[in-house]
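> give me a model of this one.
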Amino acid sequence: MKTPHVDIIAINPIKPLLYGSAIFIILWTIAPINFIYKGGIKSITLLTLCFTFLFLGIALGARSFKSSKIKFQANLSQLKKLIKHTFTLGIIGISLRIFERVVLRAGGNISSDFAENRELISSGGSGPLALISATLASMLMFLPLFLFLSNKCGMHRRVHSIYFLASLTYPLFDVLYQGSRSTLVMYLSVLLISAATTQSINLKKIKTMAALVTIALPTLISLFGLSTYIFIERATQFGVDPISSMQISGYAKFAPASDTTLALLRESGISGISAAIYSTVNFCQYFLHGLYEFFYLAESTNSATTYGMIDFYIPVKVVASLLGNINIEEVIASGILRPGVYTTFFGPIIYDFGPALSAPACFFAGLVFGHANRRLKQGASKWLPFLLIVNSFISFALVVNLFTSGAGQYLTISSMIMLIIISRLKVFIKLPYTHLRSTQAQK
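Model prediction:
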């Protein structure tokens, strides 16, 4: 069996953190939104400290500010096993997830009404099966990464197209059944970072702007259109006017659309150019409101209120289930000022640890993220899935804490499972420096 060499970019989490923040600032500058600021010196100081300590933690954990290219020797037979294991576990997971949500929770009822499906899901039980199914199903998100790597190794198989389509079933089920967009956003982020990590997409090789526009523009328009359709359907099914929701919904409390925008939409309706305007403004509200929710939270909170139950929800939930006398949902609900809104990466940390310990907690999180980057650069390929999740989520630091969201927590846990699987299979072995030096000399 041949053992080809593959190059992988160990992306330093600092890079997506800064790039994501830059995109946030640009969007914030041009967004037609009348932001309502409920912060002060305390909230600004906390944001600055948390962001700085997260940055420093990553730098110290990685012992570098840069990304690095590393060369691995791939065992093709083991890589095939890794892909098959991931696919099999993921399909089992998504099948159990559909069974648990549709049959057990919703009693077998499937409706085209997102609101009704959400109500049916929330009214049913969950238990251990929900945890197992969601964790296994989220492993499907790693399939594109392994498929990209197999492609670089020269393994072009028709079944890989089936595997790739299978990876889409996880986010699409949430979209089609309950109108949730967050899982799809996570999937696309993981897909993009997977392509960047494996160098499957290299913008430097796209020689003409026309080629880039041909690829990116239709995709962007399609995603915007899908997102808008889902939001309008959800708002309508909940009995809320989609245009009015841009000022009265929870996400709009501190980020309402401007009066001029609302007047234009009410006059022309959501069609044609107006639909594009509606999509853009709605996206900006979702993307940007978390910062102002953080300001309100930081200014109004003096101590921890959820005591680690948000950031470590699943481990705490398991312990609570075993003890049987703790309802952590009630503790979280009573400790949150405004449920159902984004509060940046730092909001859940303040809820869990309080303002005084939020910056040290961010520093510790940064150390863990940076450590994963350093270990991968040292040749520990088992850290690749976890680092993939870190880089996919950290770019949204000023938007939302994807690590603490439902799908995000399951995906983080599944990355730990992948760590064990890759370690056992020994799929990749880092080539020694002497080999790299001789290879470069031959070139």
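
> okay, CA-based contacts and neighbour counts for the rest of this
Will do.

> so for the helix or strand hosting Phe87, what gets flagged as buried?
Element membership for Phe87 (DSSP states H and E) is helix 76-98. By 16 or more other CA atoms under 10 Å, the buried positions in helix 76-98 come out as 76, 78-80, 82-83, 85-91, 93-98.

> ok, which stretches of the stretch 1-150 of the chain are strands?
5-10, 68-74 (DSSP state E, counting those that start in this stretch).

> next, the angle from the longest one to strand 5-10.
On the basis of axes from the mean of the first three to the mean of the last three CA atoms, to 10 degrees, strand 68-74 is oriented at 140 degrees to strand 5-10.

> can you name the element that comes right after the host helix or strand of Leu262?
Assigned by DSSP H and E, Leu262 falls within helix 259-268. Using DSSP H and E, the next helix or strand after helix 259-268 towards the C-terminus is helix 273-300.

> how much space between the residue nearest to Ala137 when sequence neighbours are not counted and Leu136?
Excluding its sequence neighbours, the residue lying closest to Ala137 (CA to CA, 6 or more residues apart in numbering) is Gly93, at 4.0 Å. Computed as CA to CA, to the nearest Å, the Gly93 to Leu136 distance reads 4 Å.

> cool, Gln78 as well?
Look at Gln78 and Leu136: by CA to CA, they are 20 Å apart.

> how about stretch 185-197: buried residues?
Met186, Tyr187, Leu188, Ser189, Val190, Leu191, Leu192, Ile193, Ser194, Ala195, Ala196, Thr197.

> including secondary structure, could these go into a markdown table?
Formatted as a markdown table, those follow (DSSP: H, G, I helix; E, B strand; the rest coil):
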| residue | secondary structure |
| --- | --- |
| Met186 | helix |
| Tyr187 | helix |
| Leu188 | helix |
| Ser189 | helix |
| Val190 | helix |
| Leu191 | helix |
| Leu192 | helix |
| Ile193 | helix |
| Ser194 | helix |
| Ala195 | helix |
| Ala196 | helix |
| Thr197 | helix |
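
> next, the second sequence, to be compared with the first:
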Amino acid sequence: MDDDPVSLNNCRILIVDDKAENLELLTNFLEPEGYEVAFATSGKEAINIATIFLPHLILLDVMMPGIDGFETCRRLKSLGKVKEVPVIFVTGKSELSDIVEAFSVGAVDYVTKPIRQEELLARVSTHLQLQALINLRDELISTLRDKTLELEKLSKLKEQQLETSQHFSHIGELVGELTHELGTPLSVVRTAVSHLNEKQQELAQQLQKQTLAKHDLQTFIDNTAQSCEIVLSSMDNVMHLIDSFKNIVVGEFSGTISQCNLHDYLHNIQYVLTPKLKRTPHTVSINCPQTLHIVSDTGALSQVLINLINNALIHAFEEQTAGTIDIHVEHQDGNIALNIKDNGKGIECEKASKVFDKYYTTRVGTGGSGLGLYIVKKLVETRLNGSIALSSEPGEGTVFNIVLPQELRN
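Below you'll find the predicted structure:
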């Protein structure tokens, strides 16, 4: 027993036979080997005992009073608790038809009487080991399945965290651009107000000294009007930039479906990206009907378009070349077709087929996550209920073709 690949110590065996001498003989064979033995003298009794004793193996006679061994085996195989327990028939019936019947009702082996001890013990050991290995396999499969599900959950969590990180990085970049861009008009406002404050102090001194002339007052009024015009113009620029930023970024976080004028919305996106575009030789042009409206997840739409524009600014153009990114929009049978086209260097066919793959990047080691276009495709398909495709030729630029329903339903 020590050489068994699977330990069989304390295995429980149920012996079913209506002859006391057979029960005694089998018990004398099995107990010295360390098996725990239980008895039944009929098929009905065997079924009752099996559901309580829960044997690891059953030795079953065929000819018994009441239901025979074949019917007993058939019924045992229908019981959830013991249906997987291997059954070995031990019988004096040796006809081929009996052997076939035994296997047809679910037996794993067939031993004929007179019983040979070595043969019986070998068969018992083999089937117990086999069943133990099957149970071990099932446990490993179950464990592997659980671990796989756990890994899938962790993978999804990691993906969500990476997407969230990518999103916040994108928002953070926009905030940085906004902060930088607000510096210029606010600086102009500060200068104008400081100048006006100096002139006001000069006027107050002249008034105190009673040297204020009509000409000085008129000059102050003119300076005030000019400064107010500068301040109002600068603040208009500030408010326009803040409103554009708010419309774009707040929508990205809300995830709500709303109606918007697509022409105005695209120009808001362009305006938000103005600070970044100023630092490049590239331009973005928009061709969209002025009255075209869309009902959609505008936050997801802005994230898609900003990612595609950023992707073009990073990848599409050779250094020191001025490129264009054209956004063309038209209405097509209840759908909105957006084409985002650049006149850059294009993408090789092999790379073009992978650009939407998760973690695919051509900027290994330079901080690229490989999630940008994967997220774009996911947003288009899952949140915008649309489709996106890419066409590109080396030296001819790249076009992203997006088709969205004009009215997105929840």
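
> quick one: TM-score?
In this superposition the chains share a TM-score of 0.24, using TM-score structural alignment, normalised by the length of structure 2; 160 aligned residues with a CA RMSD of 6.9 Å.

> helices and strands around the helix holding Leu262 of structure 1, which ones?
helix 273-300 (3 or more CA pairs under 8 Å, 6 or more residues apart in numbering; DSSP states H and E).

> please repeat the previous calculation with a cut-off of 10 Å.
Counting by 3 or more CA pairs under 10 Å, 6 or more residues apart in numbering; DSSP states H and E, the packing neighbours recorded for helix 259-268 of structure 1 are helix 245-248, helix 273-300.

> so what's Lys156 of structure 2 up against?
Residues counted as contacts of Lys156 of structure 2 (CA atoms under 10 Å, 6 or more residues apart in numbering) are Glu150, Leu162.

> how many neighbouring residues does the closest residue to Phe72 of structure 1 other than its chain neighbours have?
Spatially, and ignoring its direct neighbours in sequence, Phe72 of structure 1 is nearest to Lys430 (4.3 Å; CA to CA, 6+ apart). The local packing of Lys430 of structure 1 (other CA atoms under 10 Å) involves 18 other residues.

> same question, Gln226 of structure 2
14.

> for it, list the residues it contacts.
Counting by CA under 10 Å, 6+ apart, Gln226 of structure 2 has contacts Ala192, Leu196, Phe220, Leu232.

> okay, the buried residues of stretch 185-197 of structure 1 in JSON lines with distance to Phe369 of structure 1 next?
Shown next, in JSON lines, are the buried residues of stretch 185-197 of structure 1 (distance: CA to CA, whole Å):
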{"residue": "Met186", "distance to Phe369 of structure 1": "18"}
{"residue": "Tyr187", "distance to Phe369 of structure 1": "20"}
{"residue": "Leu188", "distance to Phe369 of structure 1": "21"}
{"residue": "Ser189", "distance to Phe369 of structure 1": "17"}
{"residue": "Val190", "distance to Phe369 of structure 1": "16"}
{"residue": "Leu191", "distance to Phe369 of structure 1": "19"}
{"residue": "Leu192", "distance to Phe369 of structure 1": "19"}
{"residue": "Ile193", "distance to Phe369 of structure 1": "15"}
{"residue": "Ser194", "distance to Phe369 of structure 1": "17"}
{"residue": "Ala195", "distance to Phe369 of structure 1": "20"}
{"residue": "Ala196", "distance to Phe369 of structure 1": "18"}
{"residue": "Thr197", "distance to Phe369 of structure 1": "16"}
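
> from these, which is closest to Val319 of structure 1?
Set against Val319 of structure 1, the nearest of the buried residues of stretch 185-197 of structure 1 by CA to CA is Met186 (27.3 Å).

> now that closest one: how far from Gly406 of structure 1?
11 Å.

> end-to-end on stretch 130-147 of structure 1?
27 Å.

> just stretch 368-387 of structure 1 next, same as before
10 Å.

> wait, the residue nearest to Ala137 of structure 1 touches Ala134, no?
Yes: if you go by CA atoms under 10 Å, Gly93 of structure 1 and Ala134 touch, sitting 6.3 Å apart.

> for the two, list the residues in contact with both.
Tyr170.

> on that earlier part again, what angle separates the helix holding Leu262 of structure 1 from helix 273-300?
Going by the same axes, to 10 degrees, helix 259-268 of structure 1 makes 140 degrees with helix 273-300.

> could you pull out the buried residues of helix 259-268 of structure 1?
Thr261, Leu262, Leu265.

> nearest to Val175 of structure 1 among those?
Closest to Val175 of structure 1, out of all of the buried residues of helix 259-268 of structure 1 and judged by CA to CA, is Leu265, at 25.7 Å.

> got the contact list for the closest residue to that closest one other than its chain neighbours?
In space, Leu265 of structure 1 comes closest to Ser274 once its chain neighbours are excluded; the distance is 6.2 Å by CA to CA, 6+ apart. By CA under 10 Å, 6+ apart, the contact list for Ser274 of structure 1 reads Thr261, Leu264, Leu265, Arg266, Glu267, Ser268, Thr280.
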